[in-house]
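**Student:** here is a sequence together with a model predicted from it:
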Amino acid sequence: MLWGGNLGALELRAEGGATRLLAVFPYGAETELAPGRREVIASRAFADRIEAGGEIHLLLQHDYAKPLASTAAGSLSVRDTEAGLEIRADLDSGTSWAADFLAAHRAGLVRGLSPGFRVSAGGERIERRGNDTLRTITGASLFELSAVTRPAYPSAQIEARAWETCTRAHNTHQDRQPVRGAVHPFNRWRA
């Protein structure tokens, strides 16, 4: 699984019980992952799995033991557009890690958004630009998005607002992390 992230503005507003997180992970934003190694995620690179209705999680720090929301539970929606991924999550601060995330966000410590994905066969383009290498992700399976402390990309926008509490049945699905395969050496530090 590979991770890339965007640093954005997280905003929390208290207006009742549940907290709604809104975020955008923009496509086409080139970033330097390491000296001389750049990456960009092409428009609609994650479309296949999203449109197929695959389960996607919102996690804290890429940790499947700290889920904040999921599409299967009905607490996360992911919309794929030409400009980027738009997510909306209803967070329940009843778990210790969700409460920790909200407190860390208020303190300015967790401000980034980072997708966890697996590049599909033929889903990348590598090109040389002088001494630099640019990797363009054109097709990948998105498994999760995470609120992170230190993201790789600089331009996501995340906003969290408290909304009126609503009740919903608890989901009993067990969170499972996708099987990790071989890691492309270009992204070794992110695996």
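**Tutor:** Arrived safely, thanks for sending.
**Student:** alpha carbons only for contacts and neighbour counts from here, please
**Tutor:** Fine.
**Student:** setting aside sequence neighbours, what's the nearest residue to the residue most central in space within the chain?
**Tutor:** Most central in the chain under CA atoms, centre = their mean is residue 145, positioned 2.2 Å from the mean C-alpha point. Spatial nearest neighbour of residue 145, excluding adjacent residues (CA to CA, 6 or more residues apart in numbering): residue 115 at 4.2 Å.
**Student:** I figured the residue nearest to the centre of the chain hits residue 116, correct?
**Tutor:** Yes: the pair residue 145 / residue 116 is scored as a contact, 5.9 Å apart, by CA atoms under 8 Å.
**Student:** structure B:
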Amino acid sequence: MLWAGSKGGLEVRTSAGGATVLRGRFPYAVPTVLKDGRERLREVFEARAFAASVAAGGDIHLLVHHDFDRPLASRGAGSLEISDGDDALTFEATIAPEMRGVSYVADFLGTLSAGLVGGISPGFRVAEGGALVKRDSEGLLRVVRSAELIEISAVTKPAYPQAQIEARNWTPCTAAEDRTLVHALNRWRL
């Protein structure tokens, strides 16, 4: 499982009925440095990298810090809308007023209000052939052409300002790994 995020890409509003609406975007074509030094690692997402999984209409969740035990919204529940465009992956999530009484939701909204959480971080898998890794004068560059979107998370510390990458696996997933969400526990951290 791979993770990405965007600091400052999260907009929060509360409706008259008490629901909290979160909007966010993960911009494309924004290269980032994942690791500097002798062997510099960079990454960039091509436009519509998540198009296939967004169009498939499967259930995708909005989570707190990539934790499936702390969901905020989901497509299956009708509380998460996701679109994939030429410039960014965007979402709008509605957190029902009843969720405010759930301890982790109250904690999340409190840290969000205090400015401690502000990053957007999609969890995804890159299948074989979905990315190209090439070497240039600046080191290695991974170009993600297509990826399966599993979830989107609000995170405390995204790795870079516009399209933050928290962790990366620089080898494609095998077909068996693609069928399980347990793979999230095996991610490689830089």
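**Tutor:** Happy to help now that I have it. Values in this document were obtained by computation on a predicted structure and should not be read as measured data.
**Student:** now what about the TM-score between them?
**Tutor:** The TM-score (TM-score structural alignment, normalised by the length of structure 2) is 0.81; 167 aligned residues with a CA RMSD of 2.0 Å.
**Student:** one step back: which residues do residue 145 and residue 116 of structure 1 both contact?
**Tutor:** Residues touching both residue 145 of structure 1 and residue 116 by CA atoms under 8 Å, 6 or more residues apart in numbering: residue 62.
**Student:** need the helices for structure 2, in chain order.
**Tutor:** Applying DSSP state H to structure 2 gives helices spanning 51-56, 103-113, 175-178.
**Student:** ok, back up a step: and the residue nearest to residue 145 of structure 1, how many neighbours does it have?
**Tutor:** When counting by other CA atoms under 10 Å, one arrives at 26 neighbours for residue 115 of structure 1.
**Student:** and for the one 10 residues further on?
**Tutor:** Look at residue 125 of structure 1: counted by other CA under 10 Å, it has 13 neighbours.
**Student:** again with the one 10 residues further on
**Tutor:** Close neighbours of residue 135 of structure 1, defined as other CA under 10 Å, add up to 19.
**Student:** what residue of structure 2 matches up with it?
**Tutor:** By TM-score structural alignment, residue 135 of structure 1 lines up with residue 142 in structure 2.
**Student:** state the distance from its match to residue 114 of structure 2.
**Tutor:** Look at residue 142 of structure 2 and residue 114 of structure 2: by CA to CA, to the nearest Å, they are 35 Å apart.
**Student:** so who does the residue nearest to residue 145 of structure 1 touch?
**Tutor:** Contacts here follow CA under 8 Å, 6+ apart; on that basis residue 115 of structure 1 touches 2, 3, 4, 5, 142, 143, 144, 145, 146.
**Student:** residue in structure 2 matching it?
**Tutor:** By TM-score structural alignment, residue 115 of structure 1 lines up with residue 122.
**Student:** just flag the most distant two among the contacts of residue 115 of structure 1.
**Tutor:** 5 and 143 (13.8 Å; CA to CA).
**Student:** and the two? Which one has more around it.
**Tutor:** Between residue 5 of structure 1 and residue 143, residue 5 has the larger neighbour count (other CA under 10 Å), namely 24 against 21.
**Student:** look up how far residue 41 of structure 1 lies from the more buried one.
**Tutor:** Distance from residue 5 of structure 1 to residue 41 of structure 1, by CA to CA: 11 Å.
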